[in-house]
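K.L.:
Turn this into a model:
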Amino acid sequence: MKTIKTIVVVFVALLSITAMNAQEESGASVDLGLDVQSRYIWRGLQLGGASPSLQPYVELSTGKFAFGAWGAYSTGGVSAGQEADLYATFNATDNFSITLTDYFFPVEGGAMDYLKYNGHVLELMLGYTAGDFGFTLATNIAGNADMDANGDQAYSTYAEISYGTTIGSADFGIFAGAVFMDDAGYYLTSGSGFINLGVSASKEIKISDSFSLPVNAALTVNPDAENVYLTFGFSL
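P.N.:
Predicted structure coming up:
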């Protein structure tokens, strides 16, 4: 029960120490903004209902480390799929990274005991790139939102391979993702399945001489759930 609370406290402490040290490092930077998506599609799953999603973020980077917070909030007022996440990334090399993410799913109007076990999932993710190809492996290692019928940790695992290139003025990508050991139904499968296949594109649209708007679109198919989504978004 104390696992998530300890991790959150340690994360905030590390973020504070890093922020103070970053003031003395010329390579430190802070990035923040807001993504607006027509729907919130995550790993082939639609979260937050069939309404646009506002997704704010802030990240502090210094050296090989990055610490950040990310959120998702449905404009349709749907509680399911709302998020307030914390993450820490270690870029071991130019090609390999390790990310620890604390996913938290708040419920509007309800007390969720943030510093306890309720509503959290802790995920460990490994990322590797080789040229234009990328590979991701992510496993839930703690959290009561991914427990099976016996109350045991399910360790739901997601794997994805992707390829990206540039066509004209746009960045183009294809991706394929599958889930394993999903005994708790965290990814809404019966244990395993292909849940995230699709193509994506992004580019910048010039609005004026001093401002360009980054836009993106994706066609996502979830073969396991027999669903398909076409989404559009932009970043501020």
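K.L.:
Please make it C-alpha for all contacts and neighbour counts, starting now.
P.N.:
OK.
K.L.:
Give me the buried positions along the host helix or strand of Glu204.
P.N.:
Using DSSP states H and E, Glu204 sits within strand 193-208. By neighbour count with 16 or more other CA atoms under 10 Å, strand 193-208 contains the buried residues 193-204.
K.L.:
Just give me the closest of the residues you listed to Gln55.
P.N.:
Nearest to Gln55 among the buried residues of strand 193-208, counting by CA to CA, is Ser202 at 17.0 Å.
K.L.:
for comparison, sequence B:
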Amino acid sequence: MKFRVLFLFLVFSSSMYSQENQLKTDSISSEKEKSISLKLDLVSRYLWRGQCWGGDYVALQPTIEYAITPKLTLGFWGTTNFKSDYFYPDETTFYKGYQEIDFYATYQLNDFLQVQLWDYYWPSVNRVDGVDNRFFNYGNDGVKTVDAILYFDFSEGYKYPFNATISTLVAGNDYQYDNNGENPKQNYTTYFELGYTLTLFQKSLIKTLQGIELDPFIGAVINNKAAYYNYADYDEVSFCNMGIKATKEIDLGKGISMPLSLNFVHNGAKNNTETFGKNFLVVGISFNY
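P.N.:
Predicted coordinates for the structure are as follows:
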């Protein structure tokens, strides 16, 4: 009898140990699979907070993220429209060619608040007088800026799926000048954005319609005296980024998804929107792994 009890105990213990090891293995494997994320976006034009960079040209935008811990992530993002001309032939419209390389870090403080730090690098596609394209130049003739962001996201597990962004430029070429164009000082340009997420047709019999997301948003820059937001008002609060984005994600299998997006943006600034206009429609296709 004692032998049978001992035998059953050993079998049970072995089974539990195997299951525990398997769970640990699955967990480690899952963490390894999720430690690196890859994304490739193809958009009909590049818009950032209501600012059009690079004109009406298709842009390619890769993203690479590495999760150091479940809360801490490092990332790289870039964009290019493959144009090499800095001005149009009449030299009245800027930035026909545009490129940008960003490095960033994010830290998840809790289930709804994330801290982000972005290092923007936007070198001109060819040499321009008075512009220094060196990577580590954060001065007033450089093309580097550092953005500190608080991102609130209540889209999961909360009754009201709001999200909010508070962004302040804390270093780099974000300077305001006196009336004589002298004595540059850091401006700390700050941007606020509020968004909401709606998921439509969750119970639809038509699979194509299931899970379409609508994200209305409104964003404003409040102290644009350094004119960092070129296509916004400089002397008052400027609602430069208002619109709605529709997204439908398609699962391609093997951990790959393909979100399709249609984004309408209205720049409500009173001034400085003449170059590209106020209304934009951006079509996008992405591949995520």
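K.L.:
TM-score for these two?
P.N.:
Scored against TM-score structural alignment, normalised by the length of the first structure, the superposed chains reach a TM-score of 0.82; 212 aligned residues with a CA RMSD of 2.4 Å.
K.L.:
re the thing from before, gap between the strand holding Glu204 of the first structure and the chain center?
P.N.:
15 Å (CA atoms, centre = their mean, to the nearest Å).
K.L.:
now what about that strand, what contacts it?
P.N.:
Contacting residues not belonging to strand 193-208 of the first structure are listed as 43-45, 169-180, 212-225 [CA atoms under 8 Å, 6 or more residues apart in numbering].
K.L.:
7 Å - rerun?
P.N.:
43-44, 169-180, 212-224 (CA atoms under 7 Å, 6 or more residues apart in numbering).
K.L.:
buried subset of those residues?
P.N.:
Among the contacts of strand 193-208 of the first structure, those classed as buried by 16+ other CA under 10 Å are 43-44, 172-180, 215-218, 220-222, 224.
K.L.:
What lines up with Asn187 of the second structure in the first structure?
P.N.:
The alignment partner of Asn187 of the second structure in the first structure, by TM-score structural alignment, is Ala154.
K.L.:
hang on, that match packs against Asp148?
P.N.:
Yes - applying CA atoms under 7 Å as the test, Ala154 of the first structure and Asp148 come out as touching, 5.7 Å apart.
K.L.:
on that earlier part again, quick one: the strand holding Glu204 of the first structure to the second structure mean distance?
P.N.:
Strand 193-208 of the first structure: mean distance to aligned residues in the second structure after superposition is 2.3 Å, counting by mean CA distance after the TM-score superposition for the first structure.
K.L.:
Spit out the contact partners of Ile161 of the first structure.
P.N.:
With contact taken as CA under 7 Å, 6+ apart, Ile161 of the first structure is in contact with 134-136, 175-177.
K.L.:
any idea which helix or strand carries the nearest residue to Leu72 of the second structure once chain neighbours are set aside?
P.N.:
For Leu72 of the second structure, ignoring the flanking residues on the chain, the nearest one in space by CA to CA, 6 or more residues apart in numbering is Tyr107 at 4.6 Å. Following DSSP H and E, one finds Tyr107 of the second structure within strand 99-108.
K.L.:
Tell me the counterpart residues of that strand in the first structure, please.
P.N.:
Counting by TM-score structural alignment, strand 99-108 of the second structure sits on residues 82-91 of the first structure.
K.L.:
Provide the secondary structure category for the residue nearest the centre of the second structure.
P.N.:
Centroid-nearest residue in the second structure, with CA atoms, centre = their mean: Trp77, separated by 8.5 Å. Of the three states, Trp77 of the second structure takes strand under DSSP: H, G, I helix; E, B strand; the rest coil.
K.L.:
Quickly note the distance from it to Ser37 of the second structure.
P.N.:
As for Trp77 of the second structure, its distance to Ser37 of the second structure is 12 Å (criterion: CA to CA, to the nearest Å).
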